[in-house]
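[1] Coordinates for the following, if possible.
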Amino acid sequence: MMMKQQSDLSHTQWVDATYKKVALRFIPFLMICYVVAYLDRINIGIAKLNMLSDLQFSEEIYGLGAGLFFIGYFLFEVPSNIIMHKIGPKVWIARIMVTWGIISALMIFVTQPWQFYVLRFFLGIAEAGFYPGVILFLTYWFPNRRRGKVTALFQAGIPVAGIIGSPLSGWLMATFDQVNGHHGWQWMFVLEAIPTIPLAIIALCLLNNNVQDAKWLSTAQRELILKEIQQDNHNKEHLPFLKILADKRVWKIICMTFPAMAGLYTLGFYLPTLIRDAGAEGSLMIGLLCAIPYTVAIVSMILVGRSSDLRVERRWHLAIVLLMGAIGLLLSVWFGKNLTMVVIALSIAAAGIISFSPIMWTIPTAFLGGITAAAAIGVINSLANLGGFVSPYLIGFITDTFHSPEYAIYIIAASLVCSALLALSFDPKKVNV
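    Model (predicted):
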């Protein structure tokens, strides 16, 4: 009996070691890629501190331009994910990184609103498919019960981008301002786009299109992963694309996720502005203070992902983090001129909102598999990310109209409460897997 227990323990350790080896190979690299991707997406929030006055752009112009990223993203995300599923992640992820880097660097030439709109739209097209592509890629390597934690580690790229990127962006703007006659924000866009090229080359060398190609694993380890993924996919549904669009479960996930994305990009595009308006001064100081909410969020994301996997529970974890996001945003308005309290409030908001996605993605991948999962992930992410278009435009319009973003943040916080209630309405037998 004791020998059997020791044998079972040894096998479990070997299985855990196998998945740890896979995670150590892919997750740190993918997280770094996401740091660069997210930074190129949201560094417009730091640039805004000087760019609007330099170019004479209104808050509404900024909000529309920031949000147009998500229209391009919306239009090309599903095709991008289906292409990746067919040709493999290695080349496709490398292609995505190169194109988004080039377009982000072209922001140096923006002088007119229409140029700003066009580049933000095409940046969305270029980046479409990276995030959902990685979510799909993880389904090739990890069964659903292990996916919450690894997805959280990958998505730690969001808060890491804030921790590193906000101070870095502020420093670049302050240090390079007027170098060779260019503004600091222009240099920031170019310098932060450069890492995409070496990362694309590494992707071609490091990533595998499938488990069978992973020669760095033993035959037994490859067979283990293939067997567990096959078992994981055994009871999953495979639907034609039109049926995915008509699936009520998919639309329920979209409706739950839309407010979370609106909240996420409220932080991404307006965190520096909210901290400046609370009394912080100077691009570097604002960037350093912006890092605090993201530091809190990275701890929260990992702890929440681990807790959800250990307890095999999704609904309450989702509801709690969404309510945290709503409360944090409301407190940031109520303490609007108290810098310390605003940073604390925004830390609560970031901890909740940024912890949402890793848990959310365990739901659709629990009942869909194969190319159906690829298409569904693309549909959910593209439509839900339109929240990233709505929130900056809403905040920009309301700020120009009422000279304060307060009412827009109330609307976004209320939508997060509705999202939390929707999370609790899922059948626990279907999502807690």
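
[2] all contacts plus neighbour counts: C-alpha atoms, from now on.
    OK.

[3] by contact count, what packs against whichever helix or strand residue 105 is part of?
    Under the criterion of DSSP states H and E, residue 105 resides in helix 89-105. Counting contacts by 3 or more CA pairs under 8 Å, 6 or more residues apart in numbering; DSSP states H and E, helix 89-105 is packed against helix 2-42, helix 113-127, helix 130-141, helix 184-193, helix 196-206.

[4] here's the other one to compare against:
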Amino acid sequence: MSLTSRQNADGKLSTVGEESVYRKINRRLLPILLLCYTFAYLDRVNIGFAKLHMQQDIPALTEAVFGIGAGLFFLAYACLEIPSNMLMHKIGARRTITRIMILWGLSSSAMLFVRDETSFYALRILLGIFEAGFAPGIILYLTYWYPARRMAAVMGIYMLAGPIGSILGSGVSAAIIAATDNLGGMAGWQWMFLIQGLPCVFLGFLFWKSMADRPSEAAWLSDSEKLIVAKAIGETKANQSTHRFVDALREPSVYIMAAAYFGIMCGIYAVSFWLPTILKDNGVKDTFAIGMLTAIPYALTIPSMILISRSSDRFQERKWHAIVPALVAAAGLTVAAFTSTNFLLSFVALCVAVCAVWSAYTVFWAVPSQHFGGTAAVGGIAFINTIGILGGFVAPTIMGFVREATGSTQGGLLTMVGLLFVSIAALLLLPAALRKHKIAADA
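    As a prediction, the model looks like this:
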């Protein structure tokens, strides 16, 4: 294998051999990880679409109950994020991810048994418990394979699961509900949970059979290819200033990252859970039409994420590649909040907001892997994700209560705008905090 050097856009040397190895790794890892995360995201957001039909069959599921139940998933999830990642670091990704996917697939399918408020809450909590650790676990897993300088582009592919899952959660969910309603005595939304939940069980077994815990254990890499990966990862480790989780918890930067991520997640989940309802409020009554319209902003998001993440890696710049999209997302949600009576303008604004907030989300995750190593990466990534994922509880809960109190989603959307500005402020402060810590560590 040729090891001829060539110059990267950032001025650093890489090798033709390294490029070849990482193309091979990309083909092996990313399609399976993308597929797994697509179904994970689908199982989070399909509840927002099923809501329109569940409330007709189960009157107890009011707007406030729906908001709390949707958020309880994230509360349960957040409580077990760090323990799950610590366990994965000890026993390996294959055991951890396989266990997570099989159990969450079964619990997601079991949503078809919801009959009242209590069963709705219980199953959402179980889904959160069983899926806990999946997202930070996969991010940690990627740090075992990719150096920090490649992470934005890699996350740009892996995170496509969000918009893809949202497309499936709208268009495909609408088609399933419409085609299966009253089939075999079950409502369409019950079939939807069953059909979209069971594939996760199969994917759990696929992960077990096809993935390796570390590059050194990958039978499909030659010894020389493993050395190339080890060298690339070693460069990242040499630049990481924090290696113990207890030290990471003492750093202001980890809390600044968590605050930034929290606001971004609030923006994402506010739209994910409530877009079908917002469309219905704007006069779109047909279920299939709502599904198709909901898919449009996420289809537009896919090229946006790829372009922004590749640009971030090309210029090795993270700060403004995250801040500018966050600002655009805040502007989009603001316009949408004040133009609810103008469907076209409001919908275009929501499309812009969705594209922008997902782009900020993608670039954000290139930062922690560059800064944290060892158990600091294990616990630090999980801690940041834990705080951020609480946005999945806060956003739908606020939106639910505001809508029930006012009959409108405007106040809820404007609250999400405020939280996005918290993210922007944190992203502005983060580089200085990281520099200060590195200077202290070097001293």
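
[5] Just the TM-score for the two chains, thanks.
    After superposition, the two chains reach a TM-score (TM-score structural alignment, normalised by the length of the first structure) of 0.95; 428 aligned residues with a CA RMSD of 1.9 Å.

[6] picking up where we left off before, I'd like the helices and strands packed on helix 89-105 of the first structure written out as CSV, with distance to residue 383 of the first structure added.
    Output for these, formatted as CSV (distance: least, CA to CA, whole Å):
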stretch, distance to residue 383 of the first structure
helix 2-42, 17
helix 113-127, 13
helix 130-141, 12
helix 184-193, 26
helix 196-206, 26
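
[7] Of those, give the one that comes closest to residue 225 of the first structure.
    Taking CA to CA, helix 130-141 is the member of these nearest to residue 225 of the first structure, at 6.7 Å.

[8] so that closest one corresponds to what in the second structure?
    Helix 130-141 of the first structure corresponds to residues 134-145 in the second structure, going by TM-score structural alignment.

[9] mind listing the helices for the stretch 201-350 of the second structure?
    223-239, 245-248, 252-281, 287-315, 319-338, 343-364 (DSSP state H, counting those that start in this stretch).

[10] Any idea which of the helices and strands packed on helix 89-105 of the first structure gets closest to residue 333 of the first structure?
    Smallest distance to residue 333 of the first structure across those (CA to CA): 21.5 Å, for helix 2-42.

[11] Setting aside sequence neighbours, what's the nearest residue to residue 385 of the first structure?
    In space, residue 385 of the first structure comes closest to residue 261 once its chain neighbours are excluded; the distance is 5.7 Å by CA to CA, 6 or more residues apart in numbering.

[12] What number of residues are in the vicinity of the aligned residue in the second structure for that neighbour?
    In the second structure, the residue matched to residue 261 of the first structure (TM-score structural alignment) is residue 265. Residues near residue 265 of the second structure, counting by other CA atoms under 10 Å, number 27.

[13] swap in residue 102 of the first structure?
    17.

[14] how about it, what's its match in the second structure?
    In the second structure, the residue equivalent to residue 102 of the first structure is residue 106, according to TM-score structural alignment.

[15] in terms of contact, does that match touch residue 202 like I think?
    No - with contact defined as CA atoms under 8 Å, residue 106 of the second structure does not count as touching residue 202 (10.7 Å).

[16] Could you export the helices and strands packed on helix 89-105 of the first structure as JSON lines, including mean neighbour count and distance to residue 229 of the first structure?
    Putting these into JSON lines (neighbours: other CA atoms under 10 Å; distance: least, CA to CA, whole Å) gives the following:
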{"stretch": "helix 2-42", "mean neighbour count": "16", "distance to residue 229 of the first structure": "12"}
{"stretch": "helix 113-127", "mean neighbour count": "21", "distance to residue 229 of the first structure": "28"}
{"stretch": "helix 130-141", "mean neighbour count": "23", "distance to residue 229 of the first structure": "7"}
{"stretch": "helix 184-193", "mean neighbour count": "22", "distance to residue 229 of the first structure": "36"}
{"stretch": "helix 196-206", "mean neighbour count": "17", "distance to residue 229 of the first structure": "21"}
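
[17] Many thanks, have a good one.
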